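In: sequence and predicted structure below; questions after.
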Amino acid sequence: MPDTQNRRSFLAGVTAMTLAGAGLTALGAAPLYANPVTIDWDAAPVRLMMVEAKGCIYCAAWNREIGPGYPASAEGRAAPLLRLDIDGAWPNGIALERRPTITPTFILLRRGAELARIEGYPGDQFFYPVIAQMMTRAGIKPAA
């Protein structure tokens, strides 16, 4: 049986690997994006908030596979993207059921109130169908 110091070192390493594998970063890390002070909900009352983390491989996959085309998609026109860093500051007026702990997390918002969420990136084959289903359940029609 390992001694106490070795056990602590082992557990710290496992914890760090688990956090890194889940796409999480240590508290206090620099935010990826400057957070908006205010959000113009009149300009776009529905938004898709993407909560991400620096070093998250699933966020990087979304950015590569979906990100470039999202603003031009029907879903992107109906719910423009609002990006936030999981460790960064949060804009005032956001009402969530619970704070995200997984990256990426996609939260559909209407005027700052959470309507639905998906935790994790389901992959390029499933992302749009899942988002479309979230919108349908919330009574939002993707823009034609």
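Out: Ah, there it is. Please read all numbers here as calculations on a predicted model, not as lab measurements. Numbering: from 1, shown residues only.

In: alpha carbons only for contacts and neighbour counts from here, please
Out: Will do.

In: these two touch, right, A79 and L48?
Out: Yes. The criterion here is Cα atoms under 8 Å, and A79 meets it with L48 at 5.3 Å.

In: what do the two both touch?
Out: L108 (Cα atoms under 8 Å, 6 or more residues apart in numbering).

In: just the strands in the chain please.
Out: 46-52, 81-85, 105-110, 113-119 (DSSP state E).

In: quick one, what contacts the residue nearest the centre of the chain?
Out: By Cα atoms, centre = their mean, the mean C-alpha position of the chain lies nearest to V51, the distance being 2.4 Å. Taking Cα under 8 Å, 6+ apart, we find V51 in contact with 83-86, 100, 103-106.

In: switch the cut-off to 10 Å
Out: 59, 82-88, 99-107, 119-120 (Cα atoms under 10 Å, 6 or more residues apart in numbering).

In: the structure to be compared is supplied as follows:
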Amino acid sequence: MHIRLTALSLVTALCVAGATSQRLAAAELVMFEQRGCEWCEMWDAQIAPIYPKTEEGAFAPLRRIDIHEPMPDDLAWMRGERFTPSFALVHEGREYGRIRGYPGEDFFWGLLAEMVGKLKGTLGGDQASNGTRTPG
């Protein structure tokens, strides 16, 4: 029984380590929000349900940060935000763009496509964004 628990603990530790290193390496769309923000609620109604199903959502999963909470340790290098909602595209300790406020559905997707294109351009290859929202 002890051997089985030890093996299970090792597998669990490896999975956690893998998830942590994956989080550090993957791009994220950081959403700065706060309770009672009507523009955050509008974004949640119009964009949040489809975002994870898009190419952008697959490339840069959403991560929510409450502006009244301390900045998470892995984002301590990042400048905070006072306006909500705001969105920052980050990858490997660098910010590749920020959208301050929610300008509406059409403008949001266009601005996000620009940021994703900038990041993909720095990664090289044929990963340039085409600005589409094809579910992933």
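Out: Yep, that arrived. All values reported here derive from a predicted model rather than from experimental measurement.

In: how close does the counterpart of the residue nearest to the centre of the first structure in the second structure sit to L14 of the second structure?
Out: In the second structure, the residue matched to V51 of the first structure (TM-score structural alignment) is F32. Distance, F32 of the second structure to L14 of the second structure, using Cα to Cα, to the nearest Å: 31 Å.

In: check the first structure for its longest helix and report it.
Out: helix 4-21 (DSSP state H).

In: where do the helices sit along the second structure?
Out: Under DSSP H, the second structure gives helices at 2-25, 38-46, 55-59, 105-123.

In: point out the one among these that comes closest to G93 of the second structure.
Out: Nearest of those to G93 of the second structure, taken as Cα to Cα: helix 2-25 at 8.0 Å.

In: contact partners of the closest one?
Out: The contact list for helix 2-25 of the second structure (Cα under 10 Å, 6+ apart) reads 1, 74-75, 90-93.

In: likewise for stretch 108-123 of the second structure?
Out: With Cα under 10 Å, 6+ apart as the test, stretch 108-123 of the second structure has contacts from 27, 29, 43, 47, 51, 55-56, 59-60, 87-91, 94-99, 101-103, 107, 126-133.

In: narrow those to those that are buried.
Out: 27, 29, 43, 51, 55-56, 59-60, 87-91, 95-99, 101-102, 128-129, 131 (16 or more other Cα atoms under 10 Å).

In: number of residues surrounding E114 of the second structure?
Out: 17 (other Cα atoms under 10 Å).

In: the one 4 residues further on now?
Out: Using other Cα under 10 Å, the number of residues around K118 of the second structure comes to 15.

In: now swap in R100 of the second structure and tell me
Out: 16.

In: repeat that for the one 5 residues further on.
Out: The tally of other residues near E105 of the second structure (other Cα under 10 Å) stands at 12.
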